[in-house]
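Enquirer: The following block contains a protein sequence and its predicted model.
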Amino acid sequence: MKKRVGEYLMDSLSTVGVEKVFGVPGDFNLAFLDDIVCRDDMEWIGNTNELNASYAADGYARLNGISAIVTTFGVGELSAVNGIAGAYAERVPVVTITGAPTTSVEEAGKFVHHSLGEGHFDNYRRMYKEITTAQGYITVENAQTEIPRLIDAALAEKRPVHLHLPIDVAQAEIDVQMPYAPAEMINQDVSKYTQMIVEKLQTAKQPVIIAGHEINSFKLHRVLEQFVNQTQIPVAQLSLGKGAFNEENDYYMGIYDGSIAEEDIKDYVNNSDAILNIGAKLTDSATAGYSYEFDIDDVVMINHHDFKMNETITSEISLVNMLNGLLNINYKNTSNFPGNKQSRKADYVINKEPLTQENYFKMIQNFIGLDDVILAEQGTSFFGAYDLNLYKDNTFIGQPLWGSIGYTLPATIGTQMSNLYRRNILLIGDGSLQLTAQDISTMIREDLKPVIFVINNDGYTVERKIHGEHQSYNDIQMWDYKLLPAVFGGKDKVAVHDVETSEDLQETLMNINNEPNRMHFIEVKMHVSDAPEKLDAIGKAFSKQNS
């Protein structure tokens, strides 16, 4: 069957569930975009810039399982680099497609626009090599091998891939031998490693599982919960990967974040004689500056292509195979462990006094619905939100490893478009909002209906808590945030709310619930120095780490 290369590429992406494609048009991708907008099974979502498009693609992939972004050569693909690097760090599979100059222009070494004016065309591809798990230059001859290879790599590693697609190649016809089908997972014999783990558990008096972000990336929630229910080993989550384990499960203890964790959780984990680290990375932000008290060399590391127990180290075993293999072990824990003390219904004060961070997050706790998607921006919002207690069907999204502020606003476009029927709640601060605010217009154009809480506390509070609390570099220009929906064309579409007290917030939350079919934009004013307790502690840890 004759098809254009661009058409074959989009057919292949459709096969793995990509229904929305994010990006920005440019002259080196325009003709290729025709192969997207003409389809009945796919929709083009134009963003306000390529960085925001990469964030939106990241958010879409976290829920959908894979996503795609299209940029133009040079200026576009480099604008997306930050977002793609974040997807690489946090294991999010994004197919990054660069519309490039024609092969004849490249072969002639012409000084074309968007190049560096030196006749070279591989500069940007080489930059992407460090932040993608696989890269490919698509030609007419290799399209039917390279495109499947790259999509399979994104799915297998849960990381971005980069396709360099000359515009003449995208339009060229090929004779498609057979439609793309995803590669089947290779089943590996992991019995050698699971037996080692069983032997360690059998002598343990206080075993624990630390769960993290790779569980979310590989969609292993059901398998992990089955393993926990069988073995009755308690689970602590890291903030990096919150949502990896069902917080309604009886074996869930709570968040472990080093020295600032709840005392009983901290004591239990620090004194455990068998820590199974499953899909987790013990980063500085997740452990309050590496403040864990256990010996990390004694931890059993069970991550994707990264298994370590004592002197046994291998990069050959996948997390999927390893966790499935653990379902076959014969072990049951009998030790006592601390239960989850966080309540899904918090007590808070209602009055006319200025709203505090503590009261704000208690009220947000009560506002969360059964299957809401909660996005928490790195900074005040994330450090206040990761202690929220979730329902089984909630999804929690942050970016604490890469930590690029502004990420969650465009990511909300992606998460909301992956499922229009789930309510998306975005918790973001004023400093972060100012980085990516333009894509509020994309939300309005696409008729999305998230609930956006913007904390207006006059600057970069997370940075103030680390260093320079009163320095001008942590200040930002004050905006009239409530006018933004109107500026972006949503005056009659978006419900705007002004919150200064807990009374205001209570009324606003009731109004949001009474109007679920509208986008809501809430400006929440709080004092510049007020911060969640965890942020104060993390700020001190980071300050010490940087000194």
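Expert: Now that the structure is in, tell me what you want to look at.
Enquirer: hey, let's count contacts and neighbours off CA atoms from now on
Expert: Will do.
Enquirer: Could you check how many residues crowd around Val528?
Expert: Look at Val528: counted by other CA atoms under 10 Å, it has 15 neighbours.
Enquirer: my read is it is in a strand, agree?
Expert: No. Assessed with DSSP: H, G, I helix; E, B strand; the rest coil, Val528 is coil; it does not lie in a strand.
Enquirer: Excluding chain neighbours, what is closest to it?
Expert: Asn457 (4.5 Å; CA to CA, 6 or more residues apart in numbering).
Enquirer: how about that neighbour, what does it touch?
Expert: Residues near Asn457 by CA atoms under 8 Å, 6 or more residues apart in numbering: Gly429, Asp430, Lys525, Met526, His527, Val528, Ser529.
Enquirer: Give me the distance between it and Asn359.
Expert: Distance of Asn457 to Asn359, given as CA to CA, to the nearest Å: 15 Å.
Enquirer: again with Ser67
Expert: 37 Å.
Enquirer: the more surrounded of these two?
Expert: Ser67 (32 against 19).
Enquirer: Pull the distance from the helix or strand where Phe361 lies to the chain's centre.
Expert: Element membership for Phe361, per DSSP states H and E: helix 357-367. With CA atoms, centre = their mean, to the nearest Å as the basis, helix 357-367 stands 23 Å off its chain's centre.
Enquirer: quick one: buried residues of it?
Expert: Gln357, Asn359, Tyr360, Phe361, Lys362, Met363, Ile364, Gln365, Asn366, Phe367 (16 or more other CA atoms under 10 Å).
Enquirer: Comparison target below:
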Amino acid sequence: MAECTVGDYLLQRLREIGVRHVFGVPGDYQLEFLDQIEATDGIEWVGNCNELNAAYAADGYARLNGIGALVTTFSVGELSALNGIGGAYAESVPLVSIVGTPATFVVRDRQTVHHSTGDGDFSHAAKCASEYTVAQALLSRDNAAPEIDRALSLCWLLKRPVYIMLPADVAGQPIDAPAQPLELPEPTSDPVKLAKFVHQARDLLGASGSVAVLVGHEVDRYRLSSPVIGLAEALGAPVACLSSAKGVFPESHELFVGGYAGALSDPYARTAIEDAECLITVGCEFTDSTTGGFTQHIDPQRVIELHPAAATVAGTCHSHVAMRDALEALAGAIRPTAAVTQSLMGHDSGYGVRADPAERLVQERFWPLLGTFLEPGDVVIAEQGTSYFGGAAIPLPRDCSFIGQPLWGSIGYTLPALLGSMLAAPDRRHVLLIGDGSFQLTAQELATVLRLGLNPVIVLINNDGYTVERCILGPEAAYNGIAPWRYDKLVEAFDPADRAISVKVRTEGELAAALDAAAANRDRLVFVEAVMDRLDAPESVVRIGKAFAAADYHHAPV
């Protein structure tokens, strides 16, 4: 058999499963592996400003690409990245975290080396990583091939991060090269259990006078939008999405009724979901931030619940039922209900608005105005907080994607995630919506975006601090304030090649002109700083803030 090195084996497998970019920061325990990356055709090294940003970037990349990877160095680097790995775990994003570790003889002899705690125990960081990954592997020459294949297979199957430790003296060791491409597993069904599920589901559907479909983020992770559309069309049923799955079902489809967020929903969408006699939830996870603080009113006894490897009907769980099989089986067993379809076609969100040139920017009108800028195929990345809730209300044109982090909610995530999403889908326009507080956490990654010649549209909401936190508690408290920055000058400092356009807007007319400039300059990064009042927030943010305050502190903010 042909030979390769351990590092080359890992890179070949990554390339086979679709990884074309690897994010990270160099460190001396993984430099030989970085040499191998640079020598590998089809995989490009992307150096980040810090390891946390690298993890965020790999996450954004994986959401569009299907899987992502990052490389950090032992302990100091990997722990910096761990918050990003935790976010990927929470949000079901498949990432391969590769950590260069000290040589095997260093660990064996318990040497006191840099980046260690000095106690001879080299397992501290690995123990932390094990809490946020579904597989861990310490590579050696003897086990490298099966351990790499095992970890990557679980990453793909479970859509969560895995952790691979590559000792400095192992990356270059020779092993047998792969004889065949890696076969990636998918969830499968037990035929008997699938049949029992379908029988019970059909009974519930047959006894129900109305049916609706609610879509969650697992549909996106397992790339099941088409089967969901097929099921909805077979049913002729109204469809809503949790904000974590925004854009997964086409919002221009005649069956789409809007986003569902419990009490924060549009009344039309809320009625369609909560009053349906049978509700099919597909890949849904109900969290406080996607349900208006757990304000959903859904009776489990009338729910058919589909997840990647199990399904539930009226509280009865059927294990080993794959979501894809369940969707296709139900769609094939149902006759279309044209009357339901017709009743939805007259629904109009009424979200359109025209700019008033002299009016100051306010949240209530800002998001509808921004919605007129979006085009089919855009990728919208919305930072947790004001930007996420405001962006979630914008109707998306066809073939758009929406990226956010509503469960983990780590502020600063989206700017590095933008870097990743642009490298995963370079032919699409990417629009970042981010607040000033979040931007300050990861602002330096803007320099990487510019260094790589990428051309996003970045809309920064400057409302003088953490407005979403002010809506929860401490509206005038010092802890919710941030240092004022001259954001337009910061862009200039990061842009020695003069590739960016930076504008500051305060009125609707100025915003309209800035968005026109962005549409006319697609070959340049366009940075729009939109200035709004400190306590101005979308109504959904005000209401979710009160819900969080009641849950966390047992009172609403003053």
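Expert: Sure thing, it's come through. Quick caveat, the model's predicted, so the values are computed rather than measured.
Enquirer: TM-score for this pair?
Expert: The TM-score (TM-score structural alignment, normalised by the length of the first structure) is 0.97; 546 aligned residues with a CA RMSD of 1.6 Å.
Enquirer: returning to that earlier point: quick one: buried ones out of the contacts of Asn457 of the first structure?
Expert: Buried among the contacts of Asn457 of the first structure by 16+ other CA under 10 Å: Gly429, Asp430, Lys525, Met526, His527.
Enquirer: For the second one, list the residues it contacts.
Expert: Contact analysis of Asp430 of the first structure by CA under 8 Å, 6+ apart lists Val454, Ile455, Asn456, Asn457, Asp458, Gly459, Tyr460.
Enquirer: which one of these is nearest Ser272 of the first structure?
Expert: Tyr460 (37.4 Å; CA to CA).
Enquirer: close enough to count as contact, that closest one and Gln477?
Expert: No. With contact defined as CA atoms under 8 Å, Tyr460 of the first structure does not count as touching Gln477 (11.1 Å).
Enquirer: how about JSON lines for the buried residues of helix 357-367 of the first structure, with distance to Glu247 of the first structure added?
Expert: Converted to JSON lines, these look like this (distance: CA to CA, whole Å):
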{"residue": "Gln357", "distance to Glu247 of the first structure": "23"}
{"residue": "Asn359", "distance to Glu247 of the first structure": "22"}
{"residue": "Tyr360", "distance to Glu247 of the first structure": "21"}
{"residue": "Phe361", "distance to Glu247 of the first structure": "18"}
{"residue": "Lys362", "distance to Glu247 of the first structure": "17"}
{"residue": "Met363", "distance to Glu247 of the first structure": "19"}
{"residue": "Ile364", "distance to Glu247 of the first structure": "17"}
{"residue": "Gln365", "distance to Glu247 of the first structure": "14"}
{"residue": "Asn366", "distance to Glu247 of the first structure": "15"}
{"residue": "Phe367", "distance to Glu247 of the first structure": "17"}
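Enquirer: sorry, back to before: list which of the contacts of Asn457 of the first structure are still in contact in the second structure.
Expert: Mapping the contacts of Asn457 of the first structure onto the second structure (both residues aligned by TM-score structural alignment, their matches' CA atoms under 8 Å) leaves Gly429, Asp430, Lys525, Met526, His527, Val528, Ser529 still in contact.
Enquirer: Name all residues that make contact with whichever residue in the second structure pairs up with the first one.
Expert: By that I understand Gly429 of the first structure. Matched by TM-score structural alignment, Gly429 of the first structure corresponds to Gly435 in the second structure. By CA under 8 Å, 6+ apart, the contact set of Gly435 of the second structure is Glu383, Gly385, Thr386, Ser387, Leu460, Ile461, Asn462, Asn463.
Enquirer: mind listing which of these are in helices?
Expert: Thr386, Ser387 (DSSP state H).
Enquirer: Farthest-apart pair in the contacts of Gly435 of the second structure, please.
Expert: The most widely separated members of those, counting by CA to CA, are Glu383 and Asn463 (14.2 Å).
Enquirer: tell me which element Asn511 of the first structure is part of?
Expert: Going by DSSP H and E, Asn511 of the first structure is in helix 502-514.
Enquirer: quick check: that helix aligns to which part of the second structure?
Expert: By TM-score structural alignment, helix 502-514 of the first structure lines up with residues 508-520 in the second structure.
Enquirer: Give me the mean deviation of the matching stretch from the first structure.
Expert: When the first structure is overlaid, stretch 508-520 of the second structure sits 0.9 Å from its aligned residues on average, using mean CA distance after the TM-score superposition for the first structure.
Enquirer: Now that stretch: buried residues?
Expert: For stretch 508-520 of the second structure, by 16+ other CA under 10 Å, it's Glu508, Gly509, Glu510, Leu511, Ala512, Ala514, Leu515, Ala518.
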